[in-house]
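**Student:** mind folding the following:
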Amino acid sequence: MYGYTQDKDKYLNRLRRIEGQVRGLEKMIEEDKYCIDILTQVAAATSALQSVALGLLEDHLGHCVAQATAEGGEVAAAKVREASEAIARLVKS
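**Tutor:** Model (predicted):
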């Protein structure tokens, strides 16, 4: 079981709302809406995705990494390294 499992429905609902935002962006472009209005909506969708990512990261740290740390050894080191690499990817985006 993964750390996000208990909040799976929350994440799925949030991702469905984000999917709707992205479809709305597509429609705005099809309808030749004002550039700044589109950019505002892109920023909102990006922020929503970042929020999901941070929630998943928190769940991963609290469950997967914590569990691996309790086991210790190379498993723990690998999970910490994996989490650090995920954080680095998020920071770059």
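**Student:** going by C-alpha atoms from here, please, whenever you check contacts or count neighbours.
**Tutor:** Fine.
**Student:** how close does Leu57 get to Gly20?
**Tutor:** For Leu57, the distance to Gly20 equals 23 Å [CA to CA, to the nearest Å].
**Student:** nope, Lys8 is what I was after
**Tutor:** 18 Å.
**Student:** try Gly73
**Tutor:** Distance from Gly73 to Gly20, by CA to CA: 44 Å.
**Student:** these two: which is more packed in?
**Tutor:** Gly20 (13 against 10; other CA atoms under 10 Å).
**Student:** helix, strand or coil for that one?
**Tutor:** helix (DSSP: H, G, I helix; E, B strand; the rest coil).
**Student:** same thing with Tyr2?
**Tutor:** Under three-state DSSP, Tyr2 comes out as coil.
**Student:** to compare with the earlier structure, here is another sequence to fold:
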Amino acid sequence: MSHTHANKKPLLSRVRRIKGQAEALEKALQDDGDCGAVLQQIAAIRGAVNGLMAEVLEGHLREHVGSHDISAEQRDAEVDAVARLLRSYLK
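**Tutor:** Model (predicted):
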């Protein structure tokens, strides 16, 4: 079973909070909201997405990359895939 399946409820809750934050940001921009409030909302969204990424990434590393059930070649491929993903995410 996938770690995202096992933790589906809390992950979906996080995504819904991020969606709500994005909707609040959209409304603030539409309503010509205060720049400080807009920047604060952007920072909150970024923090929430980073937290979600960290949680899913940790689960992936523990369940897939750190698994004792995979070969060294599979582990190397998983590490390469995670490294590519992190480089893309951190751009």
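**Student:** next, the TM-score between them, please.
**Tutor:** Scored by TM-score structural alignment, normalised by the length of the second structure, the superposition of the two chains gives a TM-score of 0.89; 91 aligned residues with a CA RMSD of 1.4 Å.
**Student:** nearest residue to the middle of the first structure?
**Tutor:** Ala53 (1.9 Å; CA atoms, centre = their mean).
**Student:** what about the closest residue to that residue other than its chain neighbours, neighbour count?
**Tutor:** The shortest distance from Ala53 of the first structure to any non-neighbouring residue, by CA to CA, 6 or more residues apart in numbering, is to Leu90 (7.9 Å). As a burial measure, Leu90 of the first structure scores 13 neighbours (other CA under 10 Å).
**Student:** could you say which helix or strand holds Leu90 of the first structure?
**Tutor:** helix 73-92 (DSSP states H and E).
**Student:** buried residues in that helix?
**Tutor:** Neighbour counts using 16 or more other CA atoms under 10 Å place Ala76, Lys79, Val80, Ala83 of helix 73-92 of the first structure among the buried residues.
**Student:** ok, stretch 38-53 of the second structure next?
**Tutor:** Val38, Gln41, Ile42, Ala44, Ile45, Ala48, Val49, Leu52.
**Student:** okay, those residues in JSON lines with secondary structure and distance to Ser67 of the second structure next?
**Tutor:** Conversion of the buried residues of stretch 38-53 of the second structure to JSON lines gives the following (DSSP: H, G, I helix; E, B strand; the rest coil; distance: CA to CA, whole Å):
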{"residue": "Val38", "secondary structure": "helix", "distance to Ser67 of the second structure": "42"}
{"residue": "Gln41", "secondary structure": "helix", "distance to Ser67 of the second structure": "38"}
{"residue": "Ile42", "secondary structure": "helix", "distance to Ser67 of the second structure": "36"}
{"residue": "Ala44", "secondary structure": "helix", "distance to Ser67 of the second structure": "33"}
{"residue": "Ile45", "secondary structure": "helix", "distance to Ser67 of the second structure": "32"}
{"residue": "Ala48", "secondary structure": "helix", "distance to Ser67 of the second structure": "28"}
{"residue": "Val49", "secondary structure": "helix", "distance to Ser67 of the second structure": "26"}
{"residue": "Leu52", "secondary structure": "helix", "distance to Ser67 of the second structure": "22"}
